[in-house]
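In: Predicted model and sequence below, questions to follow.
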Amino acid sequence: MANLSYGGLHLTPPKILALGFIVLIIAGTVLLSLPISSANGRISWIDALFMATSATCVTGLAVIDTGTGLTTFGQIVLLVLFQFGGLGFVTMATLVTLVLNRRISLKERLLLQESMNQNSIQGIVLLIRRVLIYSLVIQLAGASVLALRFLKDMPAGKAIYYGIFHSISIFNNAGFDLFGDVHGPFSGLTRYAEDPVVNITAILLIFLGGIGFIVLSDVIDFRKRRRLTLHSKVVLWTSLILIAAGAALFFWLEIYHTLRPLHPGGKVMASFLQALTPRSGGVTTIDIYKLRESTQFLIILLMFIGAAPGSTGGGVKVTTFALLIAAVYSRIRGKEDVVLFRHRLSKENVYRAITMTLLSLLLVMTATMLLSITEKADFLAVMFEAVSAFGTSGLTMGLTTELTTIGKILIIILMFMGRTGPLTLAYALRPTKGKELYRHPEGHLMIG
């Protein structure tokens, strides 16, 4: 991995990305702690840090209701943070460079390569241009549709503002909403559980934001190329299977419980939204704490899997999940190679997926154990909160507002590590080593 030199410091791209998020979080914390940001007196530094981290890491967990606890200034600070956090501060910095008609340097191209999970810098600037254009078009379309719908419930100016805020929030998988000002604190989208416009728009925005910009670009180019890359096929098929299976299971588990009051169409829409939103969306039309424990555990599994690489979402990623399933299937069949869509995958890919999953499991288990000590809550609620923070999902069973100071710090760390990725953070923190000049003798170990 290349070292980039800045002011005499030799930093790898993962270190620069991690530092960039830290700078955004610090700036957001300072702005949110100002009296102008709070509607009810000054926000404490720990709450400002929590909200800034949640917005920058596009999580959506909130210790302060966004609609009632923050002023318009504070809400716009959050909006800027989750726009930068969702698209990536490197991508947004590139936008400024392109607007100023400056040349993109090699250092900047290497950073873009790392931030977009690309294997080379070839065509990276063109990809970033497309990311910015697609994101702007999708968010404007979503804002227009939502604003027109909200016109039925509020004045025009407020409807437009709500449309813009929620479109950007949902597309970036941030999960923040302002409806506490309309329907009561932390009410979310529960009043729109049977509204087809809000549900379908939210589902599309979450899906498009969660499949990743590389896949989005690939799908748009399908007419010309008449084929999709292996990465796009795996992301799309795995995402669709998880959505369909998650919706079916949610419907089956909740049809005679939380879904009972809804009409048939509302039941279907709620099932699909609740199957999609755990994988980083953060908005919900059903009160999570009212769900069955089995449904809550299903959501935990979906939050842990997360969205696609190079997207606005978190989790271990759908490609990691698909690769692990394929590896298990290959081993059961007694095959040497791991194959997906008639493509053999390298052992490096398999090792990376295993490392990512084990690091993530270790992180979540450690955080859950610590939170179960610091917080007075059921174990399932504690685990739900930990996985939600790591997967940058933003869903909660009501524990977020009850967190102790230590609990808030633990969740802040989880949100940061979930957004940057445990593997990326490990690469950022590891010491630089040269190539090993020797290999140990091969050993044999009994497994199973």
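Out: Here it is on my side, so go on.

In: For the rest of this, base every contact and every neighbour count on C-alpha atoms.
Out: Noted.

In: for the closest residue to F207 other than its chain neighbours, helix, strand, or coil?
Out: The spatially closest residue to F207, leaving aside those adjacent along the chain, is L276, at 7.5 Å (Cα to Cα, 6 or more residues apart in numbering). What DSSP: H, G, I helix; E, B strand; the rest coil gives for L276 is helix.

In: Also R344?
Out: R344 is classified as strand under three-state DSSP.

In: same thing with V80?
Out: Following three-state DSSP, V80 is assigned to helix.

In: Hmm, the residue nearest to F207 is touching L208, no?
Out: No. With contacts counted by Cα atoms under 8 Å, L276 stays clear of L208, the gap being 11.2 Å.

In: Between the two, tell me which one has more neighbours.
Out: Counted by other Cα atoms under 10 Å, L276 and L208 do not tie: L276 has more neighbours, with 32 against 22.

In: Quick one: residues contacting the residue nearest to F207.
Out: Residues near L276 by Cα atoms under 8 Å, 6 or more residues apart in numbering: I203, I206, F207, I243, G246, A247.

In: Please identify, among those, the one with the most neighbours.
Out: I206 (30 neighbours).

In: Would you check that it makes contact with F171?
Out: Yes. I206 is within contact range of F171, at 5.4 Å (criterion: Cα under 8 Å).

In: okay, the contacts of L276 in a markdown table with secondary structure and distance to L98 next?
Out: A markdown table is the format used below for the contacts of L276 (DSSP: H, G, I helix; E, B strand; the rest coil; distance: Cα to Cα, whole Å):
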| residue | secondary structure | distance to L98 |
| --- | --- | --- |
| I203 | helix | 31 |
| I206 | helix | 27 |
| F207 | helix | 28 |
| I243 | helix | 37 |
| G246 | helix | 41 |
| A247 | helix | 41 |
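
In: Next one for the comparison:
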Amino acid sequence: MTNIVNAANAEASEFPEFPMPRAHGCPFDPPPAFHALREEGPLTRVRLRDGSTPWVVTRYAEQRTLLADPRLSVLPAHPGFPRPEREYADTATAADTGDGDAEAHGLSFINMDDPEHARLRRMVTGPFTIKRMEAMRPAVQKIVDDRIDDLLAGPNPTDLVEAFTLPVPSLVICELLGVPYQDHAFFQANSKAIITRSSTPEQRSEAHRRLGGYLGELLDAKHDQPGEDVLSDLAAKVRDGALTRQEATSMAVLLLFAGHETTANMIALGTLALLEHPDQLARLRESDDPAFVAGAVEELLRYLHIPHLGMRRVALEDIEVAGRTIRAGEGLLLLNEMGNRDPDVFPGADRLDLHRDARRHVTFSFGVHQCLGQPLARMELQVVYSTLYKRIPTLRLATGLEQIPFKHDSFVYGVHELPVAW
């Protein structure tokens, strides 16, 4: 037995360690080691710090094939489910699509397989339809314009994250859910505790508990005094017996967290990328074509990447793909930032090109677990990217790129601050 264990450890040590760092001075690109993995083939192995050796899927075609395969599971409780975040804690975030104790922390339905996943997801699809999002566009436009007014009336230079990129999606998700915006400091502080890698498991668990308690009380209030918002819809489903109070609270935590944290980082990182590509920024600023703006949003979603750890799955059965056999019980890390940089699908993939047709990207995943809130994210980004640079045409960095504090310490990538002037 000892010889077998030693042989397994020796084999694991031959694989590169995951996660991998980005290159200094290349904050918008995937880690160089990801490209080396792709050169080896569409499926390769890496070693996590717990000694496990999941498959890494780096090419677009195999990612789409596997994400549509019902023989893969998103349940973290399955043996073999890859947990690259365990060097930091035993819990993950909504953006990571993996949670160490999903029921306890309220991110349950994204960590479920069908049919239970489909049952719970159906409860919240209505508010996120494209039609509903388009109906919200005027309200989002007013939020964006009001924040730009405040920005222009405030100090120059300023931190765009604090003044604009975080308040906008926070205000939007509060309006959609029916959460009082005056409580935004509370949920932003707890969201930060969840996604910061330096947080202890106890701090992360306590942040989940506080958010769950807060939203549970709001759901109870909506039960007695409903409004025209998502929390009122969830409260009605609890009253009708379609959801338990815990299920509704779990959904509310997920929607509040995911609805502002990832979009805020995308607005900031996208703005920084455009400022570093002034020719592309000029095209966006000068265009009045909504179709071009929508296409530009898709290209920025393809080119940039917010979640750090990829899409994670575990095989329930043996699966043959790309000449490899993934055995039942083996984990997979599907790196969607590499799928989005696959030159066979997106020629010149490492170049930001707002005229590119990037609609096939896998930023929002693919298959039954693709992002529920993508219509909201797209609409918000379209409003922001079509408004901010027109209203502040002289917007520029107030410091060098090397001085920008990137979120290498977080499960959700972006910038801690973005000093700008105009």
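Out: Good, I have the coordinates. These numbers were taken from a predicted model, which means no experiment stands behind them.

In: Overlay them and tell me the TM-score.
Out: Here the TM-score for the pair of chains, by TM-score structural alignment, normalised by the length of structure 2, is 0.29; 203 aligned residues with a Cα RMSD of 7.1 Å.

In: still on that earlier bit, I'd like to know how far the residue nearest to F207 of structure 1 sits from A18 of structure 1.
Out: L276 of structure 1 sits 28 Å away from A18 of structure 1, going by Cα to Cα, to the nearest Å.

In: what does M303 of structure 1 give?
Out: Counting by Cα to Cα, the gap from M303 of structure 1 to A18 of structure 1 is 22 Å.

In: Strands along the stretch 251-400 of structure 2, start to end?
Out: With DSSP state E, counting those that start in this stretch as the criterion, the stretch 251-400 of structure 2 has strands at 311-315, 319-321, 324-326, 331-334, 396-397.

In: tell me what the shortest one is packed against?
Out: Okay, so that is strand 396-397 of structure 2. Applying 3 or more Cα pairs under 8 Å, 6 or more residues apart in numbering; DSSP states H and E, we find strand 396-397 of structure 2 packed against helix 245-275, strand 419-421.

In: do the first one as well
Out: Counting contacts by 3+ Cα pairs under 8 Å, 6+ apart, strand 311-315 of structure 2 is packed against strand 72-73, strand 331-334.

In: now swap in the third one and tell me
Out: Secondary-structure packing of strand 324-326 of structure 2 (3+ Cα pairs under 8 Å, 6+ apart): strand 319-321.

In: Any buried residues in the strand it packs on, and which?
Out: By 16 or more other Cα atoms under 10 Å, strand 319-321 of structure 2 has no buried positions at all.

In: Summarise which helices and strands it is packed against.
Out: Strand 319-321 of structure 2 sits against strand 324-326, with contacts defined as 3+ Cα pairs under 8 Å, 6+ apart.

In: Quick check on M303 and A18 of structure 1: which one has the bigger neighbour count.
Out: M303 (33 against 19).

In: And the more buried one, how far from F73 of structure 1?
Out: For M303 of structure 1, the distance to F73 of structure 1 - Cα to Cα - is 31 Å.

In: Likewise for I241 of structure 1?
Out: 41 Å.

In: Looking at these two, which is more packed in?
Out: Legend: neighbour count by other Cα under 10 Å for I241 of structure 1 and F73, higher for F73 (15 against 11).

In: quick one: the helices in the stretch 101-250 of structure 2?
Out: With DSSP state H, counting those that start in this stretch as the definition, the stretch 101-250 of structure 2 shows helices at residue ranges 102-105, 116-122, 130-153, 160, 167-177, 184-195, 201-224, 230-240, 245-275.

In: now for those helices, which one comes closest to V5 of structure 2?
Out: helix 201-224 (29.7 Å; Cα to Cα).

In: I'd like to know which elements the closest one is packed against.
Out: helix 102-105, helix 184-195, helix 230-240, helix 245-275.

In: which of these is buried the deepest?
Out: helix 245-275 (a mean of 22; mean count of other Cα atoms under 10 Å).

In: re earlier: now the helices of the stretch 101-250 of structure 2 as TSV including distance to I326 of structure 2?
Out: TSV is the format used below for the helices of the stretch 101-250 of structure 2 (distance: least, Cα to Cα, whole Å):
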stretch	distance to I326 of structure 2
helix 102-105	26
helix 116-122	24
helix 130-153	37
helix 160	45
helix 167-177	40
helix 184-195	31
helix 201-224	32
helix 230-240	39
helix 245-275	31
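
In: Identify whichever of those helices lies nearest to S73 of structure 2.
Out: helix 116-122 (11.1 Å).

In: Next, the buried residues of the closest one.
Out: H117, L120, R121.

In: of all those residues, which comes closest to A315 of structure 2?
Out: Checking the buried residues of helix 116-122 of structure 2 against A315 of structure 2 with Cα to Cα, the nearest one is H117 at 17.3 Å.

In: And H10 of structure 1, which helix or strand is it part of?
Out: strand 9-11 (DSSP states H and E).

In: If we go by neighbour counts, what in stretch 419-429 of structure 1 is buried?
Out: R419, T420, G421, P422, L423, T424, L425, Y427, A428.

In: Next, F165 of structure 1: secondary structure please.
Out: Relying on three-state DSSP, one would call F165 of structure 1 helix.

In: Spatially, what comes nearest to it if we skip its sequence neighbours?
Out: In space, F165 of structure 1 is closest to L79, 6.8 Å off (Cα to Cα, 6+ apart).

In: Could you do F272 of structure 1 as well?
Out: Nearest non-adjacent residue to F272 of structure 1 (Cα to Cα, 6+ apart): A247, at 4.8 Å.
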